[in-house]
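Q: Give me a 3D structure for the following:
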Amino acid sequence: MLKGSIVALITPMNEKGRICKFSLKKLVNYHVKNGTSAIVSVGTTGESATLNQSEHIHVVMLTLEFSDGKIPIIAGTGANATKESISLTKKFENSGIAACLNVTPYYNKPTQEGLYQHFKSISENTELPQILYNVPSRTGCDLIPNTVIKLSKLKNIIGIKEATGDLSRVNKIKQKVKKDFILISGDDCTFLDFIQLGGNGVISVTANIAAKKMQKICQLANEGNFKKARLINQELEILHQSLFIESNPIPIKWAAKKINLILSDKIRLPLTKISDNTKITLIHALKNAKIYKKEEKNDFL
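A: Here you go, the predicted structure:
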C-alpha cells in the first residue's frame, strides 16, 4: 500500500493565514483522481514547523475526512522533543491514518544512540506504524544506515523516507532489513534511480502539481519499465530542481496556485512569498513539464 508516488501535501491557507478547507478538499480530490498512492499530511511541505498542535491535528483530520477512505493518509508526527512526538502520535490512534512519518529531531543534534532511543520510545508508546524520516539538510542530524537497520527490528517501524540523495544508502539498508521494510525516496531529483536500486517509491513535492505523471513513473518503474519511466521523468527534471530554488514549500505553493489547484499561495513567516525571478524560472519549468500554458486556466478536477 505505502509505495509508489506518495505526495508530501502542501497545507493551503487563505490570505489571512488560516487553513483553507476548500483548497484542501480540492487537493485531496485531485490526488484521488490521479492515482497518488498515499498522502503525507503536515510534513515539512505541509508547514508543520509553523502550525500549532491544534492546527496540525485539525489538518490531518480534515485530510482524513476529505479522503473518505479512498487514499491512505500518513500523518507527520515528528518533533525535536521525544515526549512531544509521542503526544502527537497518540492523538491519531484509532483515527484511521495508515502510518506516522517521524522526522529526526531537529536543532538539538542527538547522537546515533539518542536517535535510536528517541524512535524506540515512540515505538513503545503506540501501535501505529512508524516511518522514519531522514533529512539532514533540514534537521542538522543524520540517521545513518546502521541505526536504521537497528531500528527496523522494532515491532512497528515499517520503513524510512531517505532524503539525503545518497543513493548508496539504498543497498546498505536493503541488504540488512526485513524484506517488507519500506524504502522511500525523499528526493524528487534522484527518486527514479532510488527505485531502480531497490526502493519502493517516493514521498514527493513535485507530485503536488504533477500527480498523474509521478504516479505513472512509479508504476512503470515498479513494473521494471525504466526506459519509459525515464522518458516521462525527463519532462519533470527541470521542475524537480526549480521547486527547491527557494525554501520548500515556497515554490510549490505558488505553482499550485498558478495552475488553479489552490486559491492562495499564502505562507507563514519566517518563510516569505516567492521572488519574481523564481516565478520566471517556475513558469519555464511548468511549461517544460506540460503542466501550464500561457493564458490557460487549468483545473484538473
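
Q: hey, let's count contacts and neighbours off CA atoms from now on
A: Noted.

Q: distance of the closest residue to T50 other than its chain neighbours from A211?
A: In space, and not counting its chain neighbours, T50 is closest to R268: 6.7 Å by CA to CA, 6 or more residues apart in numbering. Here the criterion is CA to CA, to the nearest Å. By it, R268 lies 25 Å from A211.

Q: Repeat that for I232.
A: 12 Å.

Q: In terms of neighbours, single out the busier of these two.
A: A211 (23 against 17; other CA atoms under 10 Å).

Q: residues in contact with the more buried one?
A: 5, 7, 30-31, 34-36 (CA atoms under 8 Å, 6 or more residues apart in numbering).

Q: The stretch 1-150 of the chain: strands as residue ranges?
A: Taking DSSP state E, counting those that start in this stretch to define them, one finds strands in the stretch 1-150 of the chain at 4-8, 38-41, 73-76, 99-103, 130-134.

Q: typo on my end, the stretch 201-301 of the chain
A: Using DSSP E, counting those that start in this stretch, strands in the stretch 201-301 of the chain cover 201-204.

Q: now the helices for it?
A: With helices called from DSSP state H, counting those that start in this stretch, the stretch 201-301 of the chain shows them at 211-222, 226-242, 250-258, 276-288.

Q: tell me the angle the first one makes with strand 4-8.
A: Using axes from the mean of the first three to the mean of the last three CA atoms, to 10 degrees, the inter-axis angle of helix 211-222 relative to strand 4-8 is 140 degrees.

Q: to the chain's geometric centre, what's the distance from helix 211-222?
A: 16 Å (CA atoms, centre = their mean, to the nearest Å).

Q: how many other residues sit next to the closest residue to L132 other than its chain neighbours?
A: Nearest residue to L132, sequence neighbours excluded (CA to CA, 6+ apart): I160, at 4.4 Å. Residues lying near I160 (other CA under 10 Å) number 23.

Q: returning to that earlier point: tell me the most packed of the contacts of A211, by neighbour count.
A: S5 leads those on contacts (other CA under 10 Å) with 30 neighbours.

Q: Wait, it touches N200, no?
A: No. Contact between S5 and N200 fails when scored by CA atoms under 8 Å: they sit 9.2 Å apart.

Q: For the nearest residue to S48 once chain neighbours are set aside, give me its contacts.
A: Closest residue in space to S48, ignoring its immediate chain neighbours: V42 at 5.2 Å, by CA to CA, 6+ apart. Going by CA under 8 Å, 6+ apart, V42 touches 8-11, 48, 56, 59-60, 75-76.

Q: Redo those as CSV? Include distance to N125 and neighbour count.
A: CSV is the format used below for the contacts of V42 (distance: CA to CA, whole Å; neighbours: other CA atoms under 10 Å):
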residue, distance to N125, neighbour count
A8, 25, 26
L9, 26, 30
I10, 28, 27
T11, 28, 31
S48, 22, 20
H56, 20, 23
V59, 23, 23
V60, 20, 22
A75, 16, 29
G76, 16, 28
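
Q: want to put them side by side, so please do this one too:
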Amino acid sequence: MHALSALITPFKPDLSVDENAYASLIERQIRLGMDACVPVGTTGESATLSHEEHMHCIEIALEVCKSKGVKVLAGVGSNATSESIMLAKFAQKAGADALLCVSPYYNRPTQQGLFEHYKAIAHSVEIPLILYDVPARTGTQIAVETAVKLFNEVPNIVGIKEASGQAGRLVDFAHLAPQMQIYSGEDKLNHIIMSSGGVGVISVTGNLLPDKLSALVQADLKGDFATGQQIHNALHEINGALFCESNPIPIKACMHLTGLLEHLVYRLPLVPPSHEHMRFLETILEKYEVLK
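A: As a prediction, this is how the structure comes out:
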C-alpha cells in the first residue's frame, strides 16, 4: 500500500450514508491509480457514524476493492479502547488487509496509556496496524519513543501515519526504527516525507485528484524526486485550500463543486463552508483538471 486516500463519507439529504455514491467514489479512486483505500478514517467523519454505519462502510469498501485486487486499510480509531477493539475485530473478520487507528481523542491519555491502548488493539487481531498521530485534532501526541516502543514490542504494529506537521520526527524515526513504515498524513508534506524514506501517503487531496497523488507517490518511490517535487509544487495551492476550514468540510465542498458529490451534506457539528470560503475554493479549483 503506497498511494491511499482517506475517503470521505457521502451522505444523502436525510443524513443517511449514500451507499451508491460511496461505492462509486471508491471505484473512481481505483480507476485513477490509487492502490489502496482507507474507509472511515477521520476524513470519513467516523466520529459521527454509528457503529453499524462504520462497519457497513468497511463492508462496501471491501466489496468494491476486493473485486479489483485493491487493498483496504480500515479505520478503527476511537477514544474508547473497547470500541476500537470491536471495530478492529470486525474489520479483520470482514477481510480488511490492515488497520489505521487514530490516537484517542479528548481523553488525552499519558504515553503509557497510549502504549497500552495500541497494544490491546493490536493484540486483539492478527493483521497489521498503523498508528495515526494527529495531535492538532486529538489533543495528544504519540511521542516518537512511544511509537518506536510499540513497533519494537508489538509484531503487528508496522508503521505510523504522520500528521503532526513536525518534519523533524522523520529524522528520529529513521534513527530509532529505520524499518518502521512512515506514511504522510499531511498533504503539504507528502513529497518531503516520501523523499525522506516514507513508504506512502494517506491523502485528503487524493479524494479529489487521485491521479496526481498516485503519480507523485510512484515518482518518489522510483527515486525520481525531481518529478515528485514538480507534482507536489503543482498541488501546493489545493493542498492548502483544503484546510481553510476543518477537514473534511473543504474537500467535500470541492467534490460537490466539481460534480463528484451530488449532495453537499455534513452531520452536525460540521456545516458547509462559509460563502467566502466556497468562493475561494471555486477559484482554486479553476487551476486543476479534475478527472471523472
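
Q: ok so, going back, let me have the helices of the stretch 201-301 of structure 1 in JSON lines, extended by distance to I71 of structure 1.
A: Shown next, in JSON lines, are those (distance: least, CA to CA, whole Å):
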{"stretch": "helix 211-222", "distance to I71 of structure 1": "13"}
{"stretch": "helix 226-242", "distance to I71 of structure 1": "23"}
{"stretch": "helix 250-258", "distance to I71 of structure 1": "20"}
{"stretch": "helix 276-288", "distance to I71 of structure 1": "26"}
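
Q: right, and those helices - which one's nearest T190 of structure 1?
A: Closest to T190 of structure 1 of these is helix 226-242 (CA to CA; 9.4 Å).

Q: got the angle between that closest one and helix 211-222?
A: Going by the same axes, to 10 degrees, helix 226-242 of structure 1 makes 140 degrees with helix 211-222.

Q: Helix 226-242 of structure 1: which residues count as buried?
A: 226, 229-230, 232-233, 235-240, 242 (16 or more other CA atoms under 10 Å).

Q: sorry, back to before: please say which position in structure 2 the residue nearest to L132 of structure 1 maps to.
A: Alignment note (TM-score structural alignment): I160 of structure 1 maps to I160 of structure 2.

Q: picking up where we left off before, how much space is there between the residue nearest to S48 of structure 1 and L24 of structure 1?
A: Taking CA to CA, one finds V42 of structure 1 at 12 Å from L24 of structure 1.

Q: Identify the contacts common to these two.
A: Here V42 of structure 1 and L24 have T11 as joint contacts, going by CA under 8 Å, 6+ apart.

Q: show me the residues around E245 of structure 2 that make contact.
A: With CA under 8 Å, 6+ apart, E245 of structure 2 has these contacts: P273.

Q: oh, I was asking about P12 of structure 1
A: Counting by CA under 8 Å, 6+ apart, P12 of structure 1 has contacts 19-21, 23-24, 253, 262-266.

Q: 7 Å - rerun?
A: 19-20, 23-24, 262 (CA atoms under 7 Å, 6 or more residues apart in numbering).

Q: before we move on, what about T190 of structure 1?
A: T190 of structure 1 touches G165, counting by CA under 7 Å, 6+ apart.

Q: does S78 of structure 2 really touch I85, like I thought?
A: No. With contact defined as CA atoms under 7 Å, S78 of structure 2 and I85 do not form a contacting pair (9.2 Å).

Q: Those two: who's more crowded?
A: More crowded of S78 of structure 2 and I85, by other CA under 10 Å: I85, with 22 against 19.

Q: follow-up on the earlier one: quick one: the match of I160 of structure 1 is in a strand?
A: Yes. I160 of structure 2 forms part of a strand when assessed by DSSP: H, G, I helix; E, B strand; the rest coil.

Q: roughly how far apart are the corresponding residue of structure 1 for P39 of structure 2 and I184 of structure 1?
A: Aligned by TM-score structural alignment, P39 of structure 2 pairs with S41 of structure 1. For S41 of structure 1, the distance to I184 of structure 1 equals 16 Å [CA to CA].

Q: where's I131 of structure 1 relative to L183 of structure 1, distance?
A: Taken as CA to CA, the span from I131 of structure 1 to L183 of structure 1 is 9 Å.

Q: which neighbours do the two share?
A: Common neighbours of I131 of structure 1 and L183, counting by CA under 7 Å, 6+ apart, are 159-161.

Q: In TSV: the residues you listed, plus distance to V148 of structure 1.
A: TSV is the format used below for the shared contacts of I131 and L183 of structure 1 (distance: CA to CA, whole Å):
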residue	distance to V148 of structure 1
G159	9
I160	8
K161	11
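
Q: Enumerate every residue touching A91 of structure 2.
A: A74.

Q: quick one: it from H123 of structure 2, how far?
A: 14 Å.

Q: now E237 of structure 2
A: In terms of CA to CA, E237 of structure 2 sits 41 Å off from H123 of structure 2.

Q: got it, and K66 of structure 2?
A: Distance of K66 of structure 2 to H123 of structure 2, given as CA to CA: 25 Å.

Q: before we move on, what about C101 of structure 2?
A: Here C101 of structure 2 is placed at a distance of 13 Å from H123 of structure 2 (CA to CA).

Q: which of the two has more neighbours?
A: Per other CA under 10 Å, whichever of C101 of structure 2 and H123 has more neighbours is C101, with 25 against 14.

Q: Nearest spatial neighbour of that one, chain-adjacent residues omitted?
A: G77 (4.3 Å).

Q: I'd guessed the one you found sits against S84; true?
A: Yes. Using CA under 7 Å, G77 of structure 2 is in contact with S84, at 5.6 Å.

Q: Between these two, point out the one with more neighbours.
A: Set G77 of structure 2 next to S84 and count neighbours by other CA under 10 Å: G77 wins out with 27 against 24.
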